[in-house]
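# Here is my input; please provide its structure:
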Amino acid sequence: MYVIFIIISYYFHNDFFFIHLDWLSQKKKSMNFEELSSDDLAKELRCFYAEARTKNGNQYSKSALVSIRAGINRHLTSPPYSRTINIMKDKEFMSSNHVLIGIVKSLKREGADKTKHHPPISNGDLEKMYSSGVLSITNPTSLVRKVWFEITLHFCRRGREGLRELTPKSFLLHKDDTGREYFTMSYNEADKTHHGVDSRESVKDTRLYALPESDLCPVKSLKLYLSKRNPKNNAFFQRPLTSFEPAYDVWYVNAPMGYHTLGNMMSNISKAAGLSLTYTNHCVRATTATVLAHSGVSSLGILSVTGHRNEKSIQSYVNAPSVSQRRQYSETLQRVATGVVSQCNLTSPAPPSSASTSFVAVREVSESTMLGGGSLFCGSSFHVAGEGQLHINVYTVPGGGKRNEE
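Prediction:
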């Protein structure tokens, strides 16, 4: 019975695997495709890649097709089948992969690739979620939203996976050697990269630490939520009371929160807080990796939190610039292109104290242009050196400012 539950739970989380099963059922083919030889399986996959369609009759996007293939491969190579094949790389599957590549190229040519990326939540929107009161401890709805978001952020949970299976016992409270409190998860349920039966799987030892000096301490919120849950129901996420008083001992009804509500938690938070985008649950996972990467955490450190198997999986997070960086890039390009450079936005990288830096510029430039109010060199001095070269002295002061001095 326990083995059956594990297999059903695995299938439930492997949504892309079900797409292949649906196609087999529609085409009245054998559902036992795991037993096919590599050659026969390759022939079947060629047809599947070419014919697979969404419920609306549209072709799947590039990312969906790649994920479907990975899901099938993961199913074949995991217990109880444990086949030693790779439908993505083995030469026996070259023909089926050529079909997939051809479909992807066709989608790009037609502009029909509807790949949906999961952007990280911008710093401005992160701040707004809290400042708006949408994430707070003042009422049942804002409290459960805050707890959900911080659990998803710190434990880098994947979208909607396993949320209904969580119970109060899923979280354990500890103290470290300094006496600081933190929560851990008592177990990591199966997801698409962690089935519990593969020795290559990384072990996540993530901690949600208390911030004693902050009113928004995540440990304080989680402890409050645990104390306000309805003890008659074992589900961790419960439906909030529609009418309550802060003095009530219980803030939640005797019923688990619905799958749809949990699956759209970040979307509902985005709308309630008036964020710049309507984010999805998976965007929180992207936010975890991106924030850590932009904060200087090593790739191995990020892997220990996200649970990814290799560094390539997180390169998009590590290399992608933030929203503020993209904004800065655009402003820089436009200012240079139009010749408008704002002095107040200029900073000197690692300026020496009371030192001057000498630049060499072209000689066909007027003094009014060089020293005008909107000029990069406003407040600097310049002189013509030997052979007609123009030297400009930009004087700096400690802190990166610029001093008008000749």
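
# from here on, contacts and neighbour counts on C-alpha atoms
Fine.

# Excluding chain neighbours, what is closest to residue 244?
Once flanking residues are discounted, residue 244 sits nearest to residue 251: 6.7 Å by Cα to Cα, 6 or more residues apart in numbering.

# Surely the one you found touches residue 227?
No: with contact defined as Cα atoms under 8 Å, residue 251 does not count as touching residue 227 (9.2 Å).

# So for the two, which sits in the more crowded spot?
Shown here are residue 251 and residue 227; by other Cα atoms under 10 Å, residue 251 has more neighbours (24 against 13).

# let's see this one next to it:
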Amino acid sequence: MSDDLFDDDLDLLTLTQNGYFDVVEQSNELFGFDFEEEVSQTDQIHTDASELSVDIANSILDCHQQETMNDTGNIINNVNPVITETLNCTTQNPENIVDEQENNINCGKSNANNPTFLNITDEEKENFVTGMKNKNTVKKTETSLRQFQRWLAEPPRNELRQIWNIIPTELDNFIGSFLLSIRKADGSEYEPDTLTSYHRGIDRCLRENKYPHSIITDKEFATSRQVLASKRKELKGKGKGNRPNAAEPLTVNERQMLREKGLTGTDSPKKLLNLIWLNNTVLFGLRGGNENRQLRWGDIKIKTNDHGREYIEYNERLTKTRTAEKTTEVRHFSPKQFAHDTLETCPVYAYKVFAQHRPTEMCQPESPFYLGINYKRLPGSDKWYKSQPLGEHTLNTLMKTMAIECGLQGKKTNHSARKTTCTDLLHSGIAPTTIQQLSAHRNVQSVNNYAKASCEMQEHMSDILSHNPNPPKLKNAIQMCQTQSKQSLTNSTGPPRQILAPVQSPFNATVSSNIRTMSGIELVSTHTGQILQNARLMNCPITIINKSVKTDDISPSPKRRRRICPVIESDSGSE
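I've put the predicted structure just below:
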């Protein structure tokens, strides 16, 4: 082999600063083996690699100095032993391996504790993200985009571009005109919240497509926001915006009617299914749709507290406001349903009966909680339900179906049960922050929105303001609250609450006062001589500031005397 040949081939060998060597493809053909493949089998120790590269270079240079090199096999014979010796040395001395390279995935060592990885395509990743979004939110976004694109395509606009490809000034004008012109199919006006929903849906669509501006906050879309605000005011002036389709909570009488008319109970599969759903939604504070659909049998377990009282506990999954996107999105406590002696309304007893009538194979932790009714079961069979989940439509309309069959007044939907949770607790004097921990609302103001006076409370207020001499007895608004308050003291497992002692009045005058708790219970009406005598105060902080003094100790204040000085008119007059 000539010197020129070696001059050209030596350029193919590059020694790096770390002592590593790289050989290009042409060198592989020359030497008959792959340097890179051989060296990759080692743990790439810096010291060994440096010695390896120097030895290889010296071997090639020694071969280059030979006068006659017609056989390239001589080079291989000189280089191969060096590589083989270095590989054996590295393999036989694993203690020389540094820690960071022991964890390298290319080191050739197998570790059973290392995680495994799946091959995920970009399409699968996008489908996964889309599938985890709230279905109702996705549906609203698609509807808003579809209607807006349809409006843009109509003459005289004839705009066929995607909305995220339109510049902000044009898009701002289009959005304002769209919100001002949209009507229902019959030509009537939409509710103000519906227009806001369209506006928010367009914004979500733009954000998903990485539009550089926000139509809710950026100044480029101030005009469309002003149009929306003005349109809401106009609709409010026409009597809209009062949420006529809002669901109404269940009253105590209505829940009693459901039991009396055979819609809830434990003696038939349909009654039991309705009762279990109602208990879970009201006592756990679940949302009537998605949270009940994703409920699994293993999410609810029966337990016993320190006092021996049984209860069932709910382990929460994905919810509307708790998606685990933030580490702080965790419930303060797991909701519970406690047992009591009245079997007709005892939630733990209903749960046990429901467990007895389920198929054995549907009692696994991941089995659906709500099952379809087996209408073809054999006579005397205790398996009331099928080995398949309850239909989605049936589950979403349980409360509406019960209300129709029972003849309940007002708009009753699945959300009525959750609304009953917040309304009853607020009317019973439970703090909104405590209710928030049960209902899993993100903001306490959302709980306060349920603090609405019931129909009976409104009737009571009307009688007071109209001076009705013969008001009807409102046992559900007042007497029932008193009974619940007494029961809360009697059934309390903790230490009894301290009752304030009578406060002695420092004066003998007659004091009239009306002190009420948050639930509207009149505690004190008239007190003579002693304030709050024999009064029981519950769930209401009271501060009494008494600045009065006894009338006998009152002495007239001394009169202020004014000094009268003679006025001298002139010096001559004084003489």
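
# Let me see the TM-score of these two.
Remark: TM-score between the superposed chains equals 0.71 [TM-score structural alignment, normalised by the length of structure 1]; 356 aligned residues with a Cα RMSD of 4.2 Å.

# Now which residue in structure 2 aligns to the residue nearest to residue 244 of structure 1?
The pairwise alignment with structure 2 assigns residue 251 of structure 1 to residue 384, based on TM-score structural alignment.

# I'd assumed residue 269 was in contact with that match.
Yes: in this structure, residue 384 of structure 2 is within contact of residue 269 by Cα under 8 Å, at 5.9 Å.

# where do the contact lists of those two overlap?
When contacts are counted by Cα atoms under 8 Å, 6 or more residues apart in numbering, residue 384 of structure 2 and residue 269 are jointly contacted by residue 373.

# Distance-wise, check the equivalent of residue 293 of structure 1 over in structure 2 relative to residue 406 of structure 2.
Counting by TM-score structural alignment, residue 293 of structure 1 lines up with residue 426 in structure 2. Distance of residue 426 of structure 2 to residue 406 of structure 2, computed by Cα to Cα, to the nearest Å: 26 Å.

# do residue 139 of structure 2 as well
Distance of residue 139 of structure 2 to residue 406 of structure 2, given as Cα to Cα: 32 Å.

# So for these two, which sits in the more crowded spot?
It is residue 406, of residue 139 of structure 2 and residue 406, that has more neighbours when counted by other Cα under 10 Å, with 17 against 11.

# Just tell me what that one corresponds to in structure 1.
Aligned by TM-score structural alignment, residue 406 of structure 2 pairs with residue 273 of structure 1.

# That match contacts residue 127, correct?
No: counting by Cα under 8 Å, residue 273 of structure 1 does not reach residue 127; the two are 10.2 Å apart.

# which stretches of the stretch 201-350 of structure 1 form strands?
Ranges of strands in the stretch 201-350 of structure 1, per DSSP state E, counting those that start in this stretch, are 208-209, 238-240, 252-256.

# I'd like these laid out as CSV, including distance to residue 84 of structure 1 and mean neighbour count.
Listed next are the strands of the stretch 201-350 of structure 1 as CSV, based on distance: least, Cα to Cα, whole Å; neighbours: other Cα atoms under 10 Å:
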stretch, distance to residue 84 of structure 1, mean neighbour count
strand 208-209, 38, 20
strand 238-240, 43, 22
strand 252-256, 41, 18
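
# So which of those strands is nearest residue 145 of structure 1?
Among these, strand 238-240 comes nearest to residue 145 of structure 1, with 10.3 Å by Cα to Cα.

# Find the residue closest to residue 154 of structure 1 in space, skipping its chain neighbours.
Ranked by Cα to Cα, 6+ apart and with sequence neighbours excluded, the top spatial neighbour of residue 154 of structure 1 is residue 208, at 6.0 Å.

# mind checking what the one you found lines up with in structure 2?
Residue 208 of structure 1 maps onto residue 336 in structure 2, by TM-score structural alignment.

# separation between the residue at minimal distance from the centre of structure 1 and residue 170 of structure 1?
For structure 1, the residue nearest the mean C-alpha position is residue 286 (0.5 Å; Cα atoms, centre = their mean). Counting by Cα to Cα, the separation of residue 286 of structure 1 from residue 170 of structure 1 is 23 Å.

# same thing with residue 55 of structure 1?
36 Å.

# Looking at the two, which is more packed in?
Of the pair residue 55 of structure 1 and residue 170, residue 170 is the one with more neighbours under other Cα under 10 Å, namely 15 against 7.

# No further questions, thank you.
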